[in-house]
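A.B. asks: Next comes the sequence, and after it the predicted model I'd like to discuss.
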Amino acid sequence: MSESQKRELESKLWGIANILRGKMNASQFQDYILGFIFYKYLSDKLVNEVNELLKPDGLTYADIDENTEEGKQDLEHLKEITVERLGFFLKPSELFGTLARRGNVRRGNVTEDETKPLTNTTAILAEDTDEEYAQTFILEDLERVLKNIERSTLGTDSQDDFDNLFYDIDLNSTKIGKSVDDRNKVIVKILTALNTIDFDLGSTDSDVLGDAYEYLIGQFAAGAGQKAGEFYTPQQVSTVLARIVTTGKKKLKSVYDPTCGSGSLLLRVAKQVDEVGHFYGQEMNRTTYNLARMNMILHDVSYLQFDIKNEDTLEHPQHLGHRFEAIVANPPFSAKWSASPLLMNDDRYSQFGKLAPKGTADFAFVQHMYYQLADNGVLATVLPHGVLFRGAAEEHIRKHFIEELNAIDAVIGLPANLFFGTSIATCILVLKKCREDNEHILFIDASKGFDKQKTQNYLLPEHIDAIVDTFQNRSGVDKYAYRATLDEVRENNYNLNIPRYVNTFEEEESIDLDAVADELVQINTELAETETSILAFCKELNIKAPF
């Protein structure tokens, strides 16, 4: 698929999403749009799989009659195979296309089987389509089908990955429409429009739909204000983190994000290598947790390859038995946590002797991640600048990381206003258990390299390349990067504030005062000549001079 076709797909999907614009805010209608796109993806995926299975018999899934005894037996057999391969199952009557066609049929003396759905997305989104098309009530059937997708996984290895996956799609919400008929009308319009789009799952470029899905998540984040930080890390920041943790590697055994949001960071890491063995993540917000699981499946990551949990990472970690080769994260900035004294018995924190403050859990996340880092692993996380210089318990923890563990490998300052919902400047902290350069900490000041677009700042490819190349080469760059010795860090009392190490001071151009004086004399001479000319004109015109 070409870049223009990809943009066209994104435009169509965003156009469909706008059906709900004005009815509810972005953080609410994303649940419906992304959920329905995911439902269509599952249907298309299953049909492709089943048609391939039936090809030797000269049949397609549409040929199976689920109302006959033979058809029921065939479906049981197909369910067993597809649940093992794909993790779920849908009967022909439960497919996305089936419901979409039933929901919107041509007016006139025709039966439902003889009708054809609209095939033009733009026409469907127009306001005048209702005159030609009647609507069938499908809300109850749609609700049943979404539950059946989850039920099809009960007792199987994929049960946890599909459990309550469509929980946030409330088809009875009055925000969609005041009456049941109004709600049905809106939902049918969305399904019908989506049904006109060919997801082209047989394409060799399987990431096209996944990228379009990511695009929509980004668009929703842009309109979600402060809530955006709960589920989305801007792609350019994700790319920096992903390239850092995959430096020198083509394959990863595992990648982990303890605050995984929509899963975009995990998937961005996968784009930087040929293969990722397993994805692990944890997300506290239930809605975002559902979005992360959908995002993984829609990017063609098998349910056997990812393990994402819905829990509070700091209080109830779910993957403590694992050590990860790559860890990436964008934790909530300066979040509150319990800081319970009981956690001093937790292996993640006990060796440090102090816990992060209740009001700023930033270092608690870093301690958690470092504990789960493999000996050959790399940890890269986005944090507020305060972690670099704040005192008290955070200074104590920072000193332990530097002096006792020698784990801090690099500190990278990012521009302000990169993240949705906050304009603060942030930094990337890179940690390793076995550092190649264990005598220095690399400091990079990338705060001035950005492109301003409207109210948001963005990292362009050249800005990303500059950061990553400097990190990988570990070379000093005038006014941009500096390799500080551990002794220099000690002299600064373990304060890692970047300006202490990277001198970005620009000397002002020297001024030649004699030249300035000569210029002022010349200006005064010219001014006097001009005044003399004006006086002569005034005298000639017999008017009062202005001076």
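C.D. replies: Perfect, thanks for sending it. Numbering: from 1, shown residues only.

A.B. asks: Could you use CA atoms for every contact and neighbour count after this?
C.D. replies: Fine.

A.B. asks: Show me where the protein has its strands.
C.D. replies: 104-106, 133-135, 251-257, 275-282, 306-309, 324-329, 373-384, 408-413, 426-432, 440-445, 451-453, 456-458, 481-485 (DSSP state E).

A.B. asks: by contact count, what packs against the last one?
C.D. replies: What that stands for is strand 481-485. strand 440-445 (3 or more Cα pairs under 8 Å, 6 or more residues apart in numbering; DSSP states H and E).

A.B. asks: and if you look at the longest one?
C.D. replies: Where contact means 3+ Cα pairs under 8 Å, 6+ apart, strand 373-384 is packed against helix 235-245, strand 324-329, helix 362-371, strand 426-432.

A.B. asks: what's the most buried one of those?
C.D. replies: strand 324-329 (a mean of 26; mean count of other Cα atoms under 10 Å).

A.B. asks: now Asp168: how far from Phe537?
C.D. replies: Between Asp168 and Phe537 the distance is 83 Å, computed by Cα to Cα, to the nearest Å.

A.B. asks: Over to Ile412?
C.D. replies: Taking Cα to Cα, one finds Ile412 at 67 Å from Phe537.

A.B. asks: okay, those two: which has more neighbours?
C.D. replies: Legend: neighbour count by other Cα atoms under 10 Å for Ile412 and Phe537, higher for Ile412 (21 against 13).

A.B. asks: dump the residue contacts of that one.
C.D. replies: By Cα atoms under 8 Å, 6 or more residues apart in numbering, Ile412 lies in contact with Cys427, Ile428, Leu429, Phe443, Ile444, Asp445, Ala446, Ile498.

A.B. asks: Can you lay out the residues you listed as a markdown table showing distance to Lys399?
C.D. replies: Shown next, in a markdown table, are those (distance: Cα to Cα, whole Å):
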| residue | distance to Lys399 |
| --- | --- |
| Cys427 | 18 |
| Ile428 | 18 |
| Leu429 | 14 |
| Phe443 | 17 |
| Ile444 | 20 |
| Asp445 | 21 |
| Ala446 | 24 |
| Ile498 | 16 |
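
A.B. asks: take a look at this one as well, against the first:
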Amino acid sequence: MAIKKSEIYSALWKSCDELRGGMDASQYKDYILTLLFVKYVSDKYAGNRNALILVPEGGSFADMVKLVGNKEIGDRINKIISRLAEENDLKGVIDVADFNNEDQLGKGQEMVDRLSRLVKIFDGMDLRANRAEGDDLLGDAYEYLMRNFATESGKSKGQFYTPAEVSRIMAKIIGINRTTSQDHTVYDPTCGSGSLLLKASDEAPRGMSIFGQEMDNATAALARMNMILHDCPTAEIWKDNTLSVPHFKERDGSLKMFDYAVANPPFSTKAWSNGFNPNDDQYRRFEYGVPPDKNGDYAFLLHLIKSLKSTGKGAIILPHGVLFRGNAEAVIRKNLVRRGLIKGIISLPANLFYGTGIPACILVIDKEQAQGRDRIFMIDAGKGFMKDGNKNRLRSQDIHKIVDVFNKQLELPRYSRMIPLEEIAANDYNLNIPRYIDSGEAEDLHDLDAHLNGGIPNADIAALERYWRVLPSLRHTLFAPARDGYSNATVAPHEVKNTILQHPEFTAFAEGVQTIFDDWQAAHRANLNNLVIGDEPKQVIVDLSEDLLERFAKAELLDKYDVYQHLMDYWAEQMQDDVFVLVQDGWVKSAQLRQMIDSKKEKSKEAPDLVVGKARYKTDLIPPQLIVARYFAAEQQAITDREAVRDDISRELDELIEEHSGEEGLLEEAKTDKGKVTKASLKARMAEARTLADNAEEMALLTQCSKLIDRLTAAEKQVKDAQQALDEKVLAKYPKLTEAEIKNLVVEDKWFATVEAAIRGEVDRVTQTLAGRVKALEERYAEPLPALTNDVVELSARVDAHLQKMGLVWK
């Protein structure tokens, strides 16, 4: 059975739990990623003499498994890793972590137990069967860990990872795509763990030649491992300071030039010029100006520009300060703008990067079109993000919108603009984006005339033009002319939503949205039903999402990117796991239940999907509720009806007990020490009450309560028995499912139904938004000031009259 991505992520993070307490979170990666690497190459390459990575005898993960419980496990793991490193020229790369470090892993038996548990976690993952063509499972798992390591490590240790979402944007906006040839080169002068380079390479299915330099030894080692885990073992990663000792050079000693370059250098580094004299730079990187001594942002930018071919394109992440700071940086900025090297600037949300909370921007460099460039395209994407723990994160829709708008050079209000160089020159070459794009929300101004004389301003109604374009007569249903420039509401505020929902134009709009979805569904039904072992999961979501985005561009009132986000969220939460399992195991095998076996030592924390008797079952593809809905709806309805009867009896019993509780309540004495009325406590109280005189009323009440408990017990048993019978039918149904039935359940009842419900939610949101605004306008101008003044006068007169009756005078 194929392991799901989410299960691999869970297992990897569980391995991190084994290390907590002994070391800083920033050090987990040295151990976890090393074990992940050894496990991966062992599963993939062991026994293959022609493999790119050779796994020697005594240097595999299987050798680690043999050490579980061994008192010398730490030292021997070090030796296994050393053998693998020596065989593949990976010394100083995969042997950074010391698995025999007592300070971090504990002493004696504590170390043995900790490392044994770690090895067992990795041993439970079979990574041979989980690399579908075109789907980088291990690379994704690596990124998952890196993101979590960066989050837990804090700001000072987060520099080794660039969020994958930003990396994807950079790769797409510099023109790397399916047409990029294999001999094209991509370079990152400050490559960290290599995430930017890999995302760039991912955009070119035929592959690219990868070059990176990183000055930190441990991080450069991460990058080397990362390249191998992503099946890019030929990537060249060099450890040294890029500015003072650039490694990649031509035969004549000049800097090597690349087709593409990406970078996320350390922000505002102070010691950037250590080791060389920028005023006498042999590579002529600072011909446009020398950056300030204590701020190296422009040093990295100028190095990147010099490293690009004459047709080269690059993107670099820098703090916003590079857009407006003065003095030496202003000189460099002016020279770069005048020479047309800056194609565009994209402002990103704050708190996006792990190394800093300040907002950053992407500068896009394009040498090919520089000579004739007389404009710079700017995007303010600072408001498009989601919260993810203590950081912000770009959503799929934010990424797609940025890339679409930049690559198509679309000008959108409050979001993007093409800025002529004349305007930039008039601003003294200050590139601060708020100077050119006002992304603030328009103020919702009150109309004093309307407050004084009544009516709703036509200007406020006209501001809803995007709705009236689609629902023109609805406007006249909701509003009628009053006086010049003003209208009156014709529908009470509480009736606005129903009026919208029942209007023929809105019905037609909703039906149009449904038609678009139905057409999209029909276009992809066959492909989804025809998924086979070996298909590419990532291509599945690309085909689905891109077509959905294109189709819903025609759906007025809906934001196509919001619709797209629903599909991408569902893909991330559930559907990618489903597809991944299907392309590994096929439809029939993937659909079966598997019985959960709990160890006596460690009870599984995973919740079962179905329980029959004492047996607990888990499903990878078809949850029991889908089986129930399609095949056992009548049985489920019968259970629902029995539950309603049970709930009615329970409610009647609770009301009876509450009514006759308290100090003088006849049921108070029938309660247990915990304040409950039970069958046993009633029986005991009945026995006492029979000995008392004048007990008829209490005995009747006790009898009534006892009968209700009997009825409730019987009703609960009926529900339990019916549920058990249904669960047994569901369990029996799973192995009888045909492939056609499985496809129906998964494609129609699960995937399409979930996406359809989300899109209907978007239609509901249109209703809520329009109804909310109309109601707000109605209520805002419901009573003009004169009417309110009259009300005050009338109410004041009433108060005076009451006071006079009481013999009081209000002055």
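C.D. replies: Right, received. Where do you want to start? None of the values given here were measured: they were computed from a predicted structure.

A.B. asks: circling back to that earlier point, any chance of CSV for the strands of the first structure, columns distance to Gly202 of the first structure?
C.D. replies: Shown next, in CSV, are these (distance: least, Cα to Cα, whole Å):
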stretch, distance to Gly202 of the first structure
strand 104-106, 27
strand 133-135, 31
strand 251-257, 25
strand 275-282, 20
strand 306-309, 23
strand 324-329, 31
strand 373-384, 35
strand 408-413, 41
strand 426-432, 38
strand 440-445, 43
strand 451-453, 36
strand 456-458, 34
strand 481-485, 46
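
A.B. asks: Any idea which of these gets closest to Ile217 of the first structure?
C.D. replies: strand 456-458 (16.7 Å; Cα to Cα).

A.B. asks: Which part of the second structure matches the closest one?
C.D. replies: Using TM-score structural alignment, strand 456-458 of the first structure lines up with residues 391-393 of the second structure.

A.B. asks: and that stretch, which residues are buried?
C.D. replies: Asn392, Arg393 (16 or more other Cα atoms under 10 Å).

A.B. asks: Distance of the residue mapped onto Glu150 of the first structure from the second structure relative to Asp95 of the second structure?
C.D. replies: Matched to the second structure by TM-score structural alignment, Glu150 of the first structure sits across from Ala85. Taking Cα to Cα as the measure, Ala85 of the second structure and Asp95 of the second structure are separated by 7 Å.

A.B. asks: Common neighbours of the two, please.
C.D. replies: What both Ala85 of the second structure and Asp95 touch, as defined by Cα under 8 Å, 6+ apart, is an empty set.

A.B. asks: count of neighbours near the residue mapped onto Ala484 of the first structure from the second structure?
C.D. replies: When the second structure is aligned by TM-score structural alignment, the residue opposite Ala484 of the first structure is Ile419. Burial of Ile419 of the second structure is recorded as 17 neighbouring residues (other Cα under 10 Å).

A.B. asks: Show residues contacting the match of strand 456-458 of the first structure.
C.D. replies: Contacts for stretch 391-393 of the second structure (Cα under 8 Å, 6+ apart): Glu165, Pro349, Ala350, Asn351, Leu352, Phe353, Tyr354, Phe385, Met386, Lys387.

A.B. asks: And it, how far out from the chain middle?
C.D. replies: 10 Å (Cα atoms, centre = their mean, to the nearest Å).

A.B. asks: ok, average deviation of it from the first structure?
C.D. replies: Overlaying the first structure shows stretch 391-393 of the second structure at a mean distance of 1.9 Å from the equivalent residues (mean Cα distance after the TM-score superposition for the first structure).

A.B. asks: Still touching in the second structure? Go through the contacts of Ile412 of the first structure.
C.D. replies: Counting by both residues aligned by TM-score structural alignment, their matches' Cα atoms under 8 Å, those that remain in contact in the second structure are Cys427, Ile428, Leu429, Phe443, Ile444, Asp445, Ala446.

A.B. asks: Leaving out the residues flanking it, which one is nearest to the third one?
C.D. replies: Closest residue to Leu429 of the first structure apart from its sequence neighbours, by Cα to Cα, 6 or more residues apart in numbering: Val411 at 5.0 Å.

A.B. asks: One more: the second one?
C.D. replies: Distance criterion Cα to Cα, 6+ apart; nearest residue to Ile428 of the first structure, sequence neighbours excluded, is Val382 at 4.6 Å.

A.B. asks: Around the residue mapped onto that neighbour from the second structure, how many other residues sit close by?
C.D. replies: Counting by TM-score structural alignment, Val382 of the first structure corresponds to Ile317 in the second structure. Per other Cα under 10 Å, the neighbour tally for Ile317 of the second structure reads 26.

A.B. asks: wait, what's in contact with Ile317 of the second structure?
C.D. replies: Contacts of Ile317 of the second structure were listed using Cα under 8 Å, 6+ apart, and they are Ala263, Asn264, Pro265, Ala360, Cys361, Ile362, Leu363.

A.B. asks: Asn274 of the second structure: neighbouring residues, count only.
C.D. replies: 12.
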